[in-house]
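1. Show me the folded form of this:
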Amino acid sequence: MKTIKGPGVFLAQFVDSEAPFNSLDGLCKWAADLGYKGIQIPTWESFLIDLDKAAESQTYCDELKGKINSYGLEITELSTHLQGQLVAVHPAYDLMFDSFAPKNVHNKPKARTEWAIETVKKAATASRRLGLTSHATFSGSLLWHTMHPWPQRPAGLVEMGFEELAKRWMPILNHFDKEGVDVCYEIHPGEDLHDGDTFERFLEATNNHKRVNILYDPSHFVLQQLDYIQYIDFYHEFIKSFHVKDSEFNPTGKKGAFGGYNDWGNRAGRYRSLGDGQIDFKTIFSKLTQYGCDVWAVMEWECCIKSPEQGAREGAVFIKDHIIEATQKTFDDFAGAETDEQMLKNILGL
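-> Modelled structure (predicted):
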């Protein structure tokens, strides 16, 4: 067993034009003052990290890490969720996803994909220079628009989609392997890797590449009505990153899993601040600890009701209270006694 590290916080949803959320120093002080021990850094926010410099300069990485450490914080992982998304984009989503990329590759899907692949590779090198062993990202999606198969999917479409997805990711995975860093895909609706079956399809398509791993976030499984507890039993060996985010699913006679095109506040499935949703975090922390998952417990805030400031304040305490100090003893050690082979035979009547 292994004690989970934390609490950590994903900075992406807290970035703002106002202080203290508009600078690395401001965010570090804010997080540390709330009791967080780690920060997950969104690499698309250039004022938090210059990914080009981080991939090229050990000095830059040492200085960045030193600044963060000076606040009593560690980097949990770098995140390339937005860039990873752009590794695989179906043309139907081109216009909306262009905003995630530099303007010079807008309306140029092939160039955008190449930019995304190289950018995620840079994050691998930066992670190694920063002493990190896990990286958080999205898989992207070529097949999501066929998730509900109408019209029916032609035979071989899914297999071809995952073959192409793996083809795009293999150079990235090989580079991460060279750098000694695991790629943790957030299993998430909208991505081709959105549940257990799709994760297994991708793993098979990459020939069981050892750097293919999981960012476990149970909130997305509640919205899919997937057993998020048993998921840990199936995939604990792949869970190398952990988002602590709550959610709830309250279907009515008008709406269910697909949400009726409503905004988040009016959907049957919606994200909530920690402790306000339906997720059994006590069991999750117990399972991850029992299986020895070496992860940071990183809060991600996406609540449609509670303010981010309150969610962050409460989140640090919530995670701290759920972290289990893994025992190195069994409760009945006091009753133990030295034995020998003859005593064992005598007990068995042999």
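2. Only C-alpha atoms from now on, for both contacts and neighbour counts.
-> Noted.
3. Buried residues of whatever helix or strand residue 64 lives in, list them for me.
-> Using DSSP states H and E, residue 64 sits in helix 58-69. Neighbour-count burial for helix 58-69, with 16 or more other CA atoms under 10 Å as criterion, is recorded at 58, 60-61, 64-65, 67-68.
4. just stretch 182-195 next, same as before
-> By neighbour count on 16+ other CA under 10 Å, the buried set for stretch 182-195 is 182-188, 190-195.
5. this one as well, want them side by side:
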Amino acid sequence: MKGPGIFVAQFIGPDAPFNTLPGLARWAGGLGYRALQLPTHLDHVFNLEQAAASQDYCDEIRGTLSEYGLVISELSTHVQGQCVAVHPAYDILFDRFAPLSVRGNAAARTQWACSRLGLAARASARLGLQAHVTFSGALAWPYLYPWPPRDNGLIDLAFSELAARWRPIVDAFEDAGINLCFELHPGEDLHDGTSFERFAALLGNRQRCAILYDPSHMLLQQMDYLAFIDLYHDRIGAFHVKDAEFRPTGRQGVYGGFADWRDRAGRFRSPGDGQIDFGGIFSRLTQYGYDGWAVLEWECCLKAAAQGAREGAPFIQRHMIEMSRQSFDDFAASPLSDQERQRCLGL
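-> Below is the predicted model:
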């Protein structure tokens, strides 16, 4: 496992050092991070079109980061991936993620989003990356809770359409040799293991169709996020270090009752402040040979972002495990001959 990395999307802003890539790199490097996970929808920080077309631009980006001891962990298209599939109930809200030229035109917005994912595949290859992170978008999400009872074919059609939209994108990442990692996230049609399996099966269970593992979303769904690693470790291609807590009351539970984040039973917290067993997570990922990055995604309803970022790098570093190359009891090992083995067994 490599780390610590930091997803900078939540920190980009109008003021220095958060308004330029060199400023972000200087800030993150100074806090002890070794990699940046970069969003690709803000051209003033990272120009996706240039990165897809120009090796010189990619080399320049890598050179800028190396000055501060950093590399890119992954590129992110969460914003564009969301727009690959948008239920009409969310048209107005997600139109804001897209350029003015396609707003109000759902088909054009989808085409734009798919084209941006294609650029991300090429850019990731030019940058020498092994994984890319994104959202799936959602057509079926408004029908999550089956009341009134769902028509039997409704979810089948939604997933068939979702897979059809993503198939050429997965092809592009497969051709580029990049794992396309979907963050399993409520609000997306791919939000748990069951929904991911359904989607992956429609794409032929190709290995490049992978998972961004974020335990916070699983805790808030009351999933067993450690058993998830046991089940899907061969699919996990990226990892967000993000904490959460779930404290149900007599008033609300998983759904939160439309309360603000601070007042919800389930809340995101800075790493170490919530209920996630990161010791168990890092142990399991190490056990299964995960060789990607451990990337802080800071989201907390209480703690300031600056404090969360300062604490994040040492938190991840403390949990990193250097895989042992020998057994703890090798000192007592005593090789036996075939004849001695037979005698030990009374044969």
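6. picking up where we left off before, so the helix holding residue 64 of structure 1 corresponds to what in structure 2?
-> Per TM-score structural alignment, the counterpart of helix 58-69 of structure 1 in structure 2 is residues 55-66.
7. those strands in the stretch 151-300 of structure 2, which residues are they?
-> Using DSSP state E, counting those that start in this stretch, the strands of the stretch 151-300 of structure 2 run over residues 179-183, 209-213, 236-241, 243-246, 266-269, 293-296.
8. Tell me the residues of structure 1 aligned with the fourth one.
-> On structure 1, the counterpart of strand 243-246 of structure 2 by TM-score structural alignment is residues 246-249.
9. for the second one, same thing?
-> The counterpart of strand 209-213 of structure 2 in structure 1, using TM-score structural alignment, spans residues 212-216.
10. cool, and the last one?
-> Following TM-score structural alignment, the partner segment of strand 293-296 of structure 2 in structure 1 covers residues 296-299.
11. The matching stretch vs structure 2, average offset?
-> Overlaying structure 2 shows stretch 296-299 of structure 1 at a mean distance of 0.4 Å from the equivalent residues (mean CA distance after the TM-score superposition for structure 1).
12. ok, and what's touching that stretch?
-> 4-10, 38-40, 76, 241-245, 315-316, 319 (CA atoms under 8 Å, 6 or more residues apart in numbering).
13. Among the residues you listed, which ones are in strands?
-> 5-10, 38-40, 76, 241-244 (DSSP state E).
14. Just among those, which is most surrounded?
-> Highest neighbour count within those: residue 8, with 31 neighbours (other CA atoms under 10 Å).
15. Tell me how far it lies from residue 116 of structure 1.
-> Note on residue 8 of structure 1: its distance to residue 116 of structure 1, by CA to CA, to the nearest Å, is 26 Å.
16. can you check residue 149 of structure 1 too?
-> 29 Å.
17. Of the two, give the one with the bigger neighbour count.
-> residue 116 (22 against 9).
18. What is the aligned counterpart of that one in structure 2?
-> In structure 2, residue 116 of structure 1 lands on residue 113 (TM-score structural alignment).
19. Enumerate every residue touching that match.
-> Applying CA under 8 Å, 6+ apart, the residues near residue 113 of structure 2 are 80-81, 83-84, 98.
20. next one: residue 79 of structure 2
-> Taking CA under 8 Å, 6+ apart as the test, what residue 79 of structure 2 contacts is 41, 97, 134-135.
21. what do you get for residue 1 of structure 2?
-> 286, 289-294, 320-321.
22. Remind me which helix or strand the equivalent of residue 42 of structure 2 over in structure 1 belongs to.
-> Residue pairing (TM-score structural alignment): residue 42 of structure 2 is matched to residue 45 of structure 1. Assigned by DSSP H and E, residue 45 of structure 1 falls within no helix or strand.
23. want to try TSV for the contacts of residue 1 of structure 2, with neighbour count as columns?
-> Output for the contacts of residue 1 of structure 2, formatted as TSV (neighbours: other CA atoms under 10 Å):
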residue	neighbour count
286	16
289	13
290	20
291	13
292	18
293	25
294	26
320	18
321	15
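24. Now render those as CSV, adding distance to residue 334 of structure 2.
-> As requested, these are exported to CSV (distance: CA to CA, whole Å):
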residue, distance to residue 334 of structure 2
286, 28
289, 28
290, 32
291, 33
292, 37
293, 38
294, 39
320, 32
321, 28
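25. which one among those gets closest to residue 142 of structure 2?
-> The nearest member of these to residue 142 of structure 2, counting by CA to CA, is residue 294 at 32.0 Å.
26. Quick one: the helices in the stretch 201-347 of structure 2, in order.
-> Using DSSP state H, counting those that start in this stretch, the helices assigned to the stretch 201-347 of structure 2 run over residues 215-220, 225-232, 278-287, 305-319, 338-344.
27. matching residues in structure 1 for the second one?
-> Alignment of helix 225-232 of structure 2 against structure 1: residues 228-235, by TM-score structural alignment.
28. Identify all contacting residues around that stretch.
-> So stretch 228-235 of structure 1 is in contact with 196, 218, 221-222, 239, 283-284, 287-288, going by CA under 8 Å, 6+ apart.
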